[in-house]
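# how would this look folded up:
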Amino acid sequence: MTDGELHEFAREAQRLRTVAMEAMFRVELLTDSAELSALVRCALKAADRLHSGRSREELAAAREESRTLVYDFIAAARAFVPGLIAG
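Next up is the predicted model:
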């Protein structure tokens, strides 16, 4: 991975982290679910670890972990969306 690619990746990771933090704050404002708060915080911590990966393999592993945790959070959050059919 080139320095330019790493820089661009870091910028995108920071942008996505900001979006995720905004979502976390909304969850915490709109629900009193400790489970959701814990899930979203785990996902954010995993996203933070994306910065530490330097090889393609490290980045791929960190990306897979963060995606899995985000999907877990979304699946749990569905129960709090009025009118949404769980699936």
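# when you work out contacts or count neighbours from here on, use the C-alpha atoms and nothing else.
OK.
# and S37, what element?
If you go by DSSP states H and E, S37 is part of helix 34-48.
# so what's the residue count around L69?
21 (other CA atoms under 10 Å).
# which non-adjacent residue is nearest it?
Once flanking residues are discounted, L69 sits nearest to A43: 5.0 Å by CA to CA, 6 or more residues apart in numbering.
# the one you found is in contact with V70, isn't it?
Yes: counting by CA atoms under 8 Å, V70 is a contact partner of A43 at 5.5 Å.
# one more, for comparison:
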Amino acid sequence: MLIYAACLGASIGTHLAVDLAVMSLVLPDADSEGRELGILQVAIGLPQLLAVAMAGALITWLGGYPALFLFGSLCAVASGLLMFGIRGVR
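Next up is the predicted model:
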């Protein structure tokens, strides 16, 4: 369990560091880079905060974890389909 936790922590930390570095390279205006990365972090953190309450409600109202996993799967498919609408980086 400790080995798993160490590997998970290292991989998530690496992903977040590289992810932010790449995003800062892609942003068009260096003067507003901090503001735009802050907006991005809110867009990442707010759904994570709301997901906890939504998960509890879905488990209670829809009868358990299978409904929660189905909802999560549908959200993953929907987000994947929405990615096709992105034309590219300006």
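# TM-score for the pair, please.
Here the TM-score for the pair of chains, by TM-score structural alignment, normalised by the length of the first structure, is 0.39; 50 aligned residues with a CA RMSD of 3.2 Å.
# gap between the residue nearest the centre of the first structure and Y71 of the first structure?
Computing the C-alpha centroid of the first structure and ranking residues by CA atoms, centre = their mean puts A43 first, at 4.2 Å. With the distance defined as CA to CA, to the nearest Å, A43 of the first structure ends up 9 Å from Y71 of the first structure.
# now A47 of the first structure
In this structure, A47 of the first structure lies at 13 Å from Y71 of the first structure, with CA to CA as the measure.
# so which of the two has more stuff around it?
Shown here are A47 of the first structure and Y71; by other CA under 10 Å, A47 has more neighbours (24 against 14).
# for stretch 68-75 of the first structure, buried residues please.
Residues 69-70, 73 are the ones in stretch 68-75 of the first structure that count as buried (16 or more other CA atoms under 10 Å).
# how far away from the center of its chain is that stretch?
Taking CA atoms, centre = their mean, to the nearest Å, one finds stretch 68-75 of the first structure lying 8 Å from the centre of the chain it belongs to.
# give me the contacts around that stretch.
The set of residues external to stretch 68-75 of the first structure that reach it, using CA atoms under 8 Å, 6 or more residues apart in numbering, is 36, 39-40, 42-43, 46.
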